[in-house]
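Participant: From the sequence below, what's the structure:
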Amino acid sequence: MPNRITETYDALCDLIIRPERHDTYDEKQLGPKVFSLATTNDDSSSRHYCRKDLVVYNSRGLMLRCSHFEPVESQRRTERMPCVIYCHGNCGSRIDALPSVEVLLPFGFVAVLLITVFAFDFSGSGLSEGEYVSLGFYEKQDVGDVVTYLMGTKRVSKLGLWGRSMGAATSIIYSSLDPCISAVVTDSPFTSLHELIHEMVLGIQSWIPRAFIAAGVSMVGRTIQTRAGFDIELNTPIRYASRCTAPILMGHGVQDTFIRISHSEKLLKEYGGSPKTLVEMEGGHNSSRPESFYNQVGEFFHYWLVWKDNFVNAFKIVEQLHDVDIITQT
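Facilitator: Below you'll find the predicted structure:
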């Protein structure tokens, strides 16, 4: 029994800090460097975009593989544009950002030209350097380094974060530390790594004596500290939630058995920003999300990053692009 328990906890540690890594993809899977997407309005037009692949070095000296999806220069109407940074899950990579690109770039009347998407592989994930993931502890630093890069280009106005699972928890933590984040979308975040590990241990308690549960969580924590160099007790998004000020749209699958929806419910209650909304969706942790959720995300980001506080300028761009008169009803 002791050997079996030890093996089980070692497997849990791997699931947390060294899950199956998506490091076999080719950048060709990100699609062509120049591409077109149809707008979501009814004018049957399409706009042209480009993908810039680049490298950002994080504060620990590790190389992060990144991609920035933007309009081609000839269709770029403003020098500074809002940008949404996509933060993938613990088994993911920037490949996971492709649905967000398809949603955000062509969304709405002319938002096709008003927003960009930045995707990257966290350290320890995908094609980036690093051995382990930390479910938010080091990932928040990666986000900060990406933000520093983007703001240094002088081509970004507002910033949004869209994260899933590990990336969702990271987005909450980082947004509490940086008031420059104007909007946040999370899909399946967890309240604390300690609570998540506790639930994972409980999930295999059918043959593990209950007396071993608390000791098991401590064992996992010590192993993670030794191998990956961080304290699980410090990886607690719910402690940061009350400090957040950006509006947030949360999504969570009601059948999620890996990170239960109760995590999002608790985070929503503590979250300091406003407005704050939780969308309950059918599906589990890795299920595809319904089109209705993506539409909500598109509307959310474009309101807070494009239209809010910039209503007049946005409609000036509408006139330029569509050569129509803008009628304001009073």
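
Participant: only C-alpha atoms for contact and neighbour calcs from this point on.
Facilitator: Noted.

Participant: Over to the residue nearest in space to the middle of the chain. Which of the three states is it?
Facilitator: By C-alpha atoms, centre = their mean, the chain has its centre lying nearest to residue 163, at 1.6 Å. In three-state terms, and counting by DSSP: H, G, I helix; E, B strand; the rest coil, residue 163 is strand.

Participant: I figured it hits residue 187, correct?
Facilitator: Yes - counting by C-alpha atoms under 8 Å, residue 163 touches residue 187, with 6.2 Å between them.

Participant: Contacts for the helix ranked longest in the chain, please.
Facilitator: Longest among the helix segments of the chain by residue count, using DSSP state H, is helix 211-228. Contacts to helix 211-228, defined as C-alpha atoms under 8 Å, 6 or more residues apart in numbering, come from residues 9-10, 12-13, 17, 132-134, 194, 197-198, 201-202, 205, 230-232.

Participant: next SSE after it?
Facilitator: As assigned by DSSP states H and E, the chain's next helix or strand after helix 211-228 is helix 237-241.

Participant: what packs against that next one?
Facilitator: helix 166-177, helix 261-270 (3 or more C-alpha pairs under 8 Å, 6 or more residues apart in numbering; DSSP states H and E).

Participant: so which of those is the most packed in?
Facilitator: helix 166-177 (a mean of 27; mean count of other C-alpha atoms under 10 Å).

Participant: Distance from the chain centre to that one, please.
Facilitator: Per C-alpha atoms, centre = their mean, to the nearest Å, the displacement of helix 166-177 from the mean C-alpha position of its chain is 8 Å.

Participant: Please give the structure of this sequence too, so both can be compared:
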Amino acid sequence: MFDGYCRQIMQPNRVMYNKSDLECGFPRQDFQLQGLQCSLYKCNQYTQSCILYLHGYNGSRLEAVQYAPLACKNDFDFCSFDFQAAGQSLGDFVTFGLKEEENIAVVVRHLKEKYLHVILWGRSMGATTALMYTQKNENIKCLVLDSPFLVLEDVVINLIKLKLHTPDIINKGLYLLIRRSIAKLFQFQINKVQLPLNLNITCPMLLLSSKQDSLIPQYHFDTIFKGYQGLKRQVVLQCNHNEQRSSEIVQTIIAFIQAMTPQTRFSPTKFPNRLLGDLDEEKYIATGIKIKQKIMRNQSVSSHNKNSAQIQKEKALMQLSNLK
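Facilitator: From the prediction side, this is the model:
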């Protein structure tokens, strides 16, 4: 019975879904990379930026479908995939970020052949894995981290507490038994899953955390935020770990990504044989600015709808700038 509980931790039930469940109203391309099942949603513009969504423990790429439309409407392509041993991807068991970091590397390598900028947006285990990856790689434009954990041990102890309602001294003893059993069954050391206190990452980061999170202790969020080296912002949520994110929160996330990612476009007829990743970043951005300035000089006053959309965007960015 005890081994069975350990197997549940390492081999959670996979989310079952059909390909039709992945539809969101925008064109979708499904593809496979080394046993990982992936989906790419295309916006209606030619874009140099792609958001890569990383689902949480016991999740799948189905988790990302609710976010894809808003990302695409704001001229970002949006990609998601099933981590190993999740959804429809291959794999025997989850590793809470250690092997999943390699999954990210495979997908990012593929996306960088097509996009100049890749943004990582992770939830829970996906957020922690995003930090693991970006700690070792400098090819990410910015990070959105929704409820990352610092040390897996605390998460497992809280899982035991929520399931059995036992005191902490018993929970810690049970954790040691679980750790030994998992090491024996899967040759995997769960105590090795932890982030460094000082994160050597310089790209911009938005951290979403909640004091009402019953699974991840508050000090995890505080330590990650304090130890982060780059530009950082924090949004404090009023919800538990697995609660759905509101439309306002999702809009704030997209506004942050917009503010941190230059959105310039190119014409496919002008660069017929080139991928976005082949363009020189500085020259491309400068060219985009010149084109935009020329358009602004020649265009008449924008329509009421465009003005309204701009006001909403500026309002969102103003709210974002006030976050602490």
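
Participant: circling back: in CSV: the helices and strands packed on helix 237-241 of the first structure, plus distance to residue 159 of the first structure.
Facilitator: Formatted as CSV, these follow (distance: least, C-alpha to C-alpha, whole Å):
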stretch, distance to residue 159 of the first structure
helix 166-177, 10
helix 261-270, 21
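
Participant: Minimum distance to residue 299 of the first structure: which of those has it?
Facilitator: helix 166-177 (18.7 Å; C-alpha to C-alpha).

Participant: so the helix or strand following that closest one matches what in the second structure?
Facilitator: Counting by DSSP H and E, the next helix or strand C-terminal to helix 166-177 of the first structure is strand 181-187. Taken onto the second structure by TM-score structural alignment, strand 181-187 of the first structure occupies residues 140-146 there.

Participant: who's in contact with that stretch?
Facilitator: For stretch 140-146 of the second structure, contacts defined as C-alpha under 8 Å, 6+ apart pick out 117-124, 127-128, 130, 134, 203-209, 253, 257, 260-261.

Participant: what about 7 Å?
Facilitator: Residues from elsewhere that reach stretch 140-146 of the second structure, judged by C-alpha atoms under 7 Å, 6 or more residues apart in numbering: 117-124, 127, 134, 203-209, 260.

Participant: tell me which element residue 38 of the second structure falls in.
Facilitator: Secondary structure assignment for residue 38 of the second structure, by DSSP H and E: strand 36-41.

Participant: in the first structure, what residues pair with that strand?
Facilitator: The aligned range for strand 36-41 of the second structure is 64-69, by TM-score structural alignment.

Participant: circling back: which is the succeeding secondary structure element to the strand holding residue 38 of the second structure?
Facilitator: Toward the C-terminus, strand 36-41 of the second structure is succeeded by strand 49-54 as the next helix or strand (DSSP H and E).

Participant: What mean distance separates that following strand from the matching residues in the first structure?
Facilitator: On superposition with the first structure, the mean distance recorded for strand 49-54 of the second structure (mean C-alpha distance after the TM-score superposition for the first structure) is 0.8 Å.

Participant: residues in the first structure matched by the helix or strand following that strand, start to end?
Facilitator: With elements assigned by DSSP H and E, the helix or strand that comes after strand 49-54 of the second structure is helix 68-73. Taken onto the first structure by TM-score structural alignment, helix 68-73 of the second structure occupies residues 101-106 there.

Participant: roughly how far is stretch 311-330 of the first structure from the heart of the chain?
Facilitator: Remark: stretch 311-330 of the first structure is offset 32 Å from the chain centroid, using C-alpha atoms, centre = their mean.

Participant: for stretch 174-185 of the first structure, same thing?
Facilitator: Here stretch 174-185 of the first structure is found 12 Å from its chain centre; the criterion is C-alpha atoms, centre = their mean.

Participant: Where in the second structure does stretch 130-142 of the first structure align, residue-wise?
Facilitator: Using TM-score structural alignment, stretch 130-142 of the first structure pairs with 91-103 in the second structure.

Participant: Just the buried residues of the matching stretch, please?
Facilitator: Neighbour-count burial for stretch 91-103 of the second structure flags 93, 94, 95, 96, 97, 98, 100, 101, 102, 103 (criterion: 16 or more other C-alpha atoms under 10 Å).

Participant: Same check on stretch 12-26 of the first structure?
Facilitator: 12, 13, 14, 16, 17, 18, 19, 21, 22.

Participant: How far does it sit from its chain's centre?
Facilitator: For stretch 12-26 of the first structure, the distance to the chain centre is 17 Å (C-alpha atoms, centre = their mean).

Participant: swap in stretch 187-198 of the second structure?
Facilitator: Remark: stretch 187-198 of the second structure is offset 20 Å from the chain centroid, using C-alpha atoms, centre = their mean.

Participant: What of stretch 304-314 of the second structure?
Facilitator: The chain centroid and the centroid of stretch 304-314 of the second structure are separated by 27 Å under C-alpha atoms, centre = their mean.

Participant: Show me what counts as buried in it.
Facilitator: In terms of neighbour count (16+ other C-alpha under 10 Å), stretch 304-314 of the second structure has its buried residues at residue 313.
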